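In: coords below, sequence missing:
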């Protein structure tokens, strides 16, 4: 089976399971789980922060961050397609009483600096108090460059705002950018975080852990964050079994993300070639550009409604959503490559699409 639905579907390897099984355990609520303390210390040092906090999910670490930076009635500037705004159940508003100020994304996935600056409210009781800028990197598989990340951090500093990175796939961005900056992926990740007050790093996506996310920041920030985590029900006990998976992932699963990027490019190139060669797909399937491990393909709706069940019958899973385009009704399919997608899976998927087109 080739499960392209998300990089959250990854299964822990045998080596990761062995690390989890043998982890030293304590009680994290009492702050004495040794493996969790080690994970938090290691992650903070790797990314250049004073401290870190382990939590069950990236949704929770993002919410903890926003509630630690902002008070009731404060405002956070976000992107309209950011996970923090669109895909986290409205938690910042519902649970944090934080007003989101969503901005339209640019074609490259960024927020225009001029739009961010224009959205910052003056100190006036008519307005919510702007307190935080949230950036996501990578976003929908697109990588925001180091120069842009630095510009946003500088803007936040100049305007007296805090800034947070939703880095659910930060390591994918780091791997994609490292070579052009002549840095290792870990060095690149650290550079992307410089100047930011906090970052959320998901362990259960491309890094392959079964559960968990880290929030990183200053000692004072993490002290506030720990209190918020408790309020949100995120205080767990023998977390060392989960933290051990995180330690394994940071040691072994970062540089290998390049394999996922390569597989995703091969998939995009293969689908593009098939769309050019096969009459049933010509003009009806378009693969969008790939930067990391996520590929989007636009498929004519009627064709997609035949393609998806055909692939599912052959153990190939993916997700999609409908939208209107100038060409008519389109389904945008999302293919996510990860450590459980092999080069053979890519070849088998392309063969299945070929066989489908021959039968349509």
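Out: Thanks, I have it. Quick caveat, the model's predicted, so the values are computed rather than measured.
In: from here on, contacts and neighbour counts on C-alpha atoms
Out: OK.
In: ok, residue 213 - contacts?
Out: When contacts are counted by CA atoms under 8 Å, 6 or more residues apart in numbering, residue 213 is found next to 54-58, 61, 200-204.
In: Mind checking which of the residues you listed are in helices?
Out: Of the contacts of residue 213, the ones assigned to helices by DSSP state H are 58, 61.
In: For residue 10, state which of the contacts of residue 213 is nearest.
Out: Of all those, residue 10 sits closest to residue 204, with 7.8 Å by CA to CA.
In: For the closest one, give me its contacts.
Out: Contacts of residue 204 by CA under 8 Å, 6+ apart are 7-8, 10, 210-213.
In: Same check on residue 23?
Out: Listed by CA under 8 Å, 6+ apart, the contact set of residue 23 reads 35, 240-241, 244.
In: again, but for residue 168
Out: Contacts for residue 168 (CA under 8 Å, 6+ apart) come out as 58, 136-138, 200-203, 205.
In: how close does it get to residue 11?
Out: 18 Å (CA to CA, to the nearest Å).
In: related to what we said a few turns ago, quick one: which of the contacts of residue 213 is nearest residue 174?
Out: Among those, and counting by CA to CA, the member closest to residue 174 is residue 201, at 12.2 Å.
In: what about the closest one, how many neighbours?
Out: The number of residues packed around residue 201, counting by other CA atoms under 10 Å, is 26.
In: from memory it sits against residue 172, does it?
Out: No: Residue 201 is not in contact with residue 172 according to CA atoms under 8 Å; the separation is 11.0 Å.
In: before we move on, the earlier item: want to try JSON lines for the contacts of residue 23, with distance to residue 192 as columns?
Out: Converted to JSON lines, those look like this (distance: CA to CA, whole Å):
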{"residue": "35", "distance to residue 192": "26"}
{"residue": "240", "distance to residue 192": "28"}
{"residue": "241", "distance to residue 192": "29"}
{"residue": "244", "distance to residue 192": "25"}
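In: Quick one: name whatever helix or strand follows the helix or strand harbouring residue 248.
Out: Using DSSP states H and E, residue 248 sits within helix 240-252. The helix or strand immediately downstream of helix 240-252 is helix 257-277, counting by DSSP H and E.
In: A further structure is provided below for comparison with the first:
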């Protein structure tokens, strides 16, 4: 099985499991689990925040952040494809009574600064009070630059707005930038988040921990967040067994994210070569790859055939349909991670070569038969 559905499918390595087995435990609701406290302190030191809070999921840490920053009837500016807006079951509205103001994304994945400014509501009782701007980095695998991140936090400060990062894959962004500039990814990560009021960091995606996310902010903010975590049912007792996995991940699995990025590039290059070889450009196109996520847009017919063949070969990905100017298209998503080797990526490329060759031959035969019928 080659599972490219998501980097959430990773399993703890033997070394991570050993760290979990040996973790000293306490009661985190009372604040005395040494492994949880150690993880929270470790994250603060890495990213430059005063305090942190461990919670079961990134969906929860994002919701805790939104409810800590906003009161009932406040508004949060988000992107239309942000996880906080589209993929978290409407939690900010349903549980937080927070009004989302979604904005259209730019081609690079960012929100235009002038769109953010235009969305801020006047201080008028007819409107929800704009209180927060949420940024996601990476977003769909795209990296938002250091300059852009700083421009957003400076805009928020100038407008007296709080600013939160959904940084589920912030270390993927940091590694991508660091690889280009020959810098330390931990230092780049600190620069990416500098000046923001809070950030949510997922430990169970590319970093390879089985469970958990961190919310970071000021002491005052995290004190409020701890109360909301309790309200949402997120207090855990002997959570150190999970926190130990997160500590191991932050120490050992950040720099290796570069391998996942390289594997995604190999996968995209292999697909593009096969598509060009069999002249299927009208039916199969790959989006540019920046980190560990590759999106491919296919005709529905080719997508169905490719996925069927992949499934038979034990290759998993995710898919969704959308309406384009050229008609219905299917978007496949492939996510590389620490449980997929270069040899397995090369195997996927080899299978795709065979599948696309077979598809192209069938298309040629079908077109020939159609032409004969017409004659």
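Out: Looks like it arrived, so ask away. For clarity, every value in this text was computed on a predicted model and none was experimentally measured.
In: Can you pull the TM-score for these?
Out: The TM-score (TM-score structural alignment, normalised by the length of structure 1) is 0.98; 359 aligned residues with a CA RMSD of 0.9 Å.
In: quick revisit: pull the distance from the helix holding residue 248 of structure 1 to the chain's centre.
Out: Mean C-alpha position of helix 240-252 of structure 1 versus that of the full chain (CA atoms, centre = their mean, to the nearest Å) differs by 18 Å.
In: Tell me the helices and strands packed up against that helix.
Out: helix 14-21, helix 34-47 (3 or more CA pairs under 8 Å, 6 or more residues apart in numbering; DSSP states H and E).
In: count of neighbours near the residue nearest to residue 264 of structure 1 when sequence neighbours are not counted?
Out: Spatially, and ignoring its direct neighbours in sequence, residue 264 of structure 1 is nearest to residue 293 (5.4 Å; CA to CA, 6 or more residues apart in numbering). Residue 293 of structure 1 has 28 neighbours, counted by other CA under 10 Å.
In: Strands of structure 1, start to end?
Out: Under the criterion DSSP state E, strands of structure 1 are mapped to 2-3, 51-55, 74-79, 99-103, 129-136, 162-167, 198-202, 213-217, 285-287, 294-300, 316-317, 319-325, 328-336.
In: residues in contact with the residue mapped onto residue 5 of structure 1 from structure 2?
Out: Aligned by TM-score structural alignment, residue 5 of structure 1 pairs with residue 5 of structure 2. Taking CA under 8 Å, 6+ apart, we find residue 5 of structure 2 in contact with 316-318, 333-335.
In: Weed out the non-buried ones from those residues.
Out: Using 16 or more other CA atoms under 10 Å as the burial test, the contacts of residue 5 of structure 2 include 316-317, 333-335 as buried.
In: Need these in JSON lines (columns: distance to residue 30 of structure 2).
Out: What follows is these, written out as JSON lines (distance: CA to CA, whole Å):
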{"residue": "316", "distance to residue 30 of structure 2": "42"}
{"residue": "317", "distance to residue 30 of structure 2": "41"}
{"residue": "333", "distance to residue 30 of structure 2": "42"}
{"residue": "334", "distance to residue 30 of structure 2": "41"}
{"residue": "335", "distance to residue 30 of structure 2": "38"}
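In: Could you point out which of the residues you listed is nearest to residue 233 of structure 2?
Out: Distance to residue 233 of structure 2, by CA to CA, is smallest for residue 335 among those, at 30.6 Å.
In: Look up how far residue 296 of structure 2 lies from that closest one.
Out: From residue 335 of structure 2 to residue 296 of structure 2 the distance is 12 Å (CA to CA).
In: ok so, going back, ok, the contacts of residue 5 of structure 2 vs residue 68 of structure 2, which is closest?
Out: Nearest to residue 68 of structure 2 out of those is residue 335 (CA to CA; 31.7 Å).
In: I'd say residue 338 of structure 2 and residue 249 touch.
Out: No: counting by CA under 8 Å, residue 338 of structure 2 stays clear of residue 249, with 11.4 Å between them.
In: where do the contact lists of the two overlap?
Out: The contact sets of residue 338 of structure 2 and residue 249 overlap at residue 208 (CA under 8 Å, 6+ apart).
In: ok, for residue 145 of structure 1, nearest residue in space, not its chain neighbours?
Out: Distances taken as CA to CA, 6+ apart place residue 177 nearest to residue 145 of structure 1, at 7.4 Å, with adjacent residues excluded.
In: what residues are up against the one you found?
Out: Contacts of residue 177 of structure 1 (CA under 8 Å, 6+ apart): 145, 185, 188.
In: Residue 276 of structure 1: which of those is nearest?
Out: Proximity of these to residue 276 of structure 1 (CA to CA) peaks at residue 145, which lies at 31.7 Å.
In: if I look at the closest one, how far off is residue 263 of structure 1?
Out: From residue 145 of structure 1 to residue 263 of structure 1 the distance is 22 Å (CA to CA).
In: Show me which of these two is the more surrounded one.
Out: For residue 145 of structure 1 versus residue 263, neighbours defined as other CA under 10 Å are more numerous around residue 263 (25 against 17).
In: Tell me the counterpart of the more buried one in structure 2.
Out: Alignment note: residue 263 of structure 1 maps to residue 263 in structure 2; criterion TM-score structural alignment.
In: what about the closest residue to its match other than its chain neighbours, how many neighbours?
Out: In this structure, residue 263 of structure 2 finds its nearest non-sequential neighbour in residue 342, 6.2 Å apart by CA to CA, 6+ apart. For residue 342 of structure 2, the tally of surrounding residues (other CA under 10 Å) stands at 16.
In: Return the residues in contact with residue 113 of structure 2.
Out: Counted by CA under 8 Å, 6+ apart, residue 113 of structure 2 has contacts 152, 155.
In: The contacts of residue 213 of structure 1 into TSV, with extra columns for distance to residue 352 of structure 1?
Out: Shown next, in TSV, are these (distance: CA to CA, whole Å):
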residue	distance to residue 352 of structure 1
54	41
55	40
56	37
57	35
58	34
61	39
200	37
201	35
202	32
203	32
204	29
